[in-house]
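Novice: here is the input, now give the coordinates:
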Amino acid sequence: MTTEIFQLRAIAQIALATHITPRVRSISMSLDSSGHEIEFRVYTDGRLPESAAEALSCAVTEIHAAYPSGQILRINEEFIIAPEPEPMHHLPIVVYVRCEDAWVDRT
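Specialist: Presented below is the predicted three-dimensional model:
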């Protein structure tokens, strides 16, 4: 794994630390070969309330601002509704996955 990918993962996890809401199942990312474009994929249990979507938007803004030297030109956001236990197809850089083990009570 390249330094850029490690750096992007760390930046994203810090930005997301206070922006994950209960309906978010996972977040993954990819960085294009030029290092200037990010794909940001979010799997959710259902439609996000406006405030939850805004929280993720804030995290994306923080990722953009924290990435070194203004290298990122664009972050493409993709939101996929896939209620548990539907499978998720993550991008190469996984930054968050909710625990969905059967023995864990999430109520």
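
Novice: contacts, neighbours, all on C-alpha from now
Specialist: Will do.

Novice: which ones are touching I27?
Specialist: Residues counted as contacts of I27 (Cα atoms under 8 Å, 6 or more residues apart in numbering) are F40, R41, V42, Y43, H90, V94, V95, Y96, V97.

Novice: hang on, isn't the last one packed against R41?
Specialist: Meaning V97. No. In this structure V97 lies outside contact range of R41 using Cα atoms under 8 Å: 11.7 Å.

Novice: tell me which of the two has more neighbours.
Specialist: A direct count of neighbours by other Cα atoms under 10 Å for V97 and R41 places R41 higher, at 20 against 14.

Novice: quick check: buried residues in the helix ranked longest in the chain?
Specialist: The residue-count maximum for a helix in the chain (DSSP state H) belongs to helix 50-66. Counting neighbours by 16 or more other Cα atoms under 10 Å, one finds that the buried residues in helix 50-66 are A52, A53, A55, L56, C58, A59, V60, E62, I63, H64, A66.

Novice: here's the other one to compare against:
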Amino acid sequence: MSEPVVALPTYEDLCRYIRRTLCEQDALDYEQTPFFQTPIFRRGRPWGVVFHVEGPRLLKTSAVWASNDERVVFYNSLGQRTREVQLQESPAASVGLGAA
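Specialist: Below you'll find the predicted structure:
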């Protein structure tokens, strides 16, 4: 099975796509579901971001944006990989990762 390929040129586009996908995965309301982002660093350099949404009954699903690999991997609340998306176009690694 091949990975879907999407173009998300800005950090805002990336966040919107990830939030919508995470919410759809568990039928959560996009507007009401809390959305969190945590930058990941490797050897002091920006590497990616962990995103997660929190739903009722301690439900928590997540996605990891690996900026250098230009891909996003989605996980369910059990930590199982559910989907992987290749990015045709994505923001610069430093955008949204706490670097200038």
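
Novice: could you quantify their similarity as a TM-score?
Specialist: The pair, once superposed, lands on a TM-score of 0.33 when counted by TM-score structural alignment, normalised by the length of structure 2; 62 aligned residues with a Cα RMSD of 4.4 Å.

Novice: circling back to that earlier point, flag every buried residue along the next helix or strand after the longest helix of structure 1.
Specialist: On the C-terminal side of helix 50-66 of structure 1, the closest following helix or strand by DSSP states H and E is strand 74-81. Across strand 74-81 of structure 1, burial judged by 16+ other Cα under 10 Å covers I75, I80, I81.

Novice: by contact count, what packs against strand 74-81 of structure 1?
Specialist: Here strand 74-81 of structure 1 touches strand 37-44, going by 3 or more Cα pairs under 8 Å, 6 or more residues apart in numbering; DSSP states H and E.

Novice: of the buried residues of strand 74-81 of structure 1, which is the nearest to S26 of structure 1?
Specialist: Taking Cα to Cα as the measure, S26 of structure 1 lies nearest I80 of the buried residues of strand 74-81 of structure 1, at 10.0 Å.

Novice: didn't the closest one look like it was pressed against S26?
Specialist: No. Using Cα under 8 Å, I80 of structure 1 makes no contact with S26, being 10.0 Å away.

Novice: overlap in contacts of those two?
Specialist: By Cα under 8 Å, 6+ apart, the residues touching both I80 of structure 1 and S26 are V42, Y43, T44.

Novice: what's around the second one, how many residues?
Specialist: The one in question is Y43 of structure 1. Around Y43 of structure 1 there are 23 residues (other Cα under 10 Å).

Novice: quick one: it and F6 of structure 1, what's the gap?
Specialist: 22 Å (Cα to Cα, to the nearest Å).

Novice: any chance you could map the strands in structure 2?
Specialist: 5-7, 35-42, 45-54, 60-66, 71-75, 81-89 (DSSP state E).

Novice: would you mind finding the most buried of these?
Specialist: Mean neighbour counts were compared across the strands of structure 2 using mean count of other Cα atoms under 10 Å; the top stretch is strand 60-66, at a mean of 22.

Novice: that one packs against which elements?
Specialist: Looks like strand 60-66 of structure 2 contacts helix 11-25, strand 45-54, strand 71-75 (3+ Cα pairs under 8 Å, 6+ apart).
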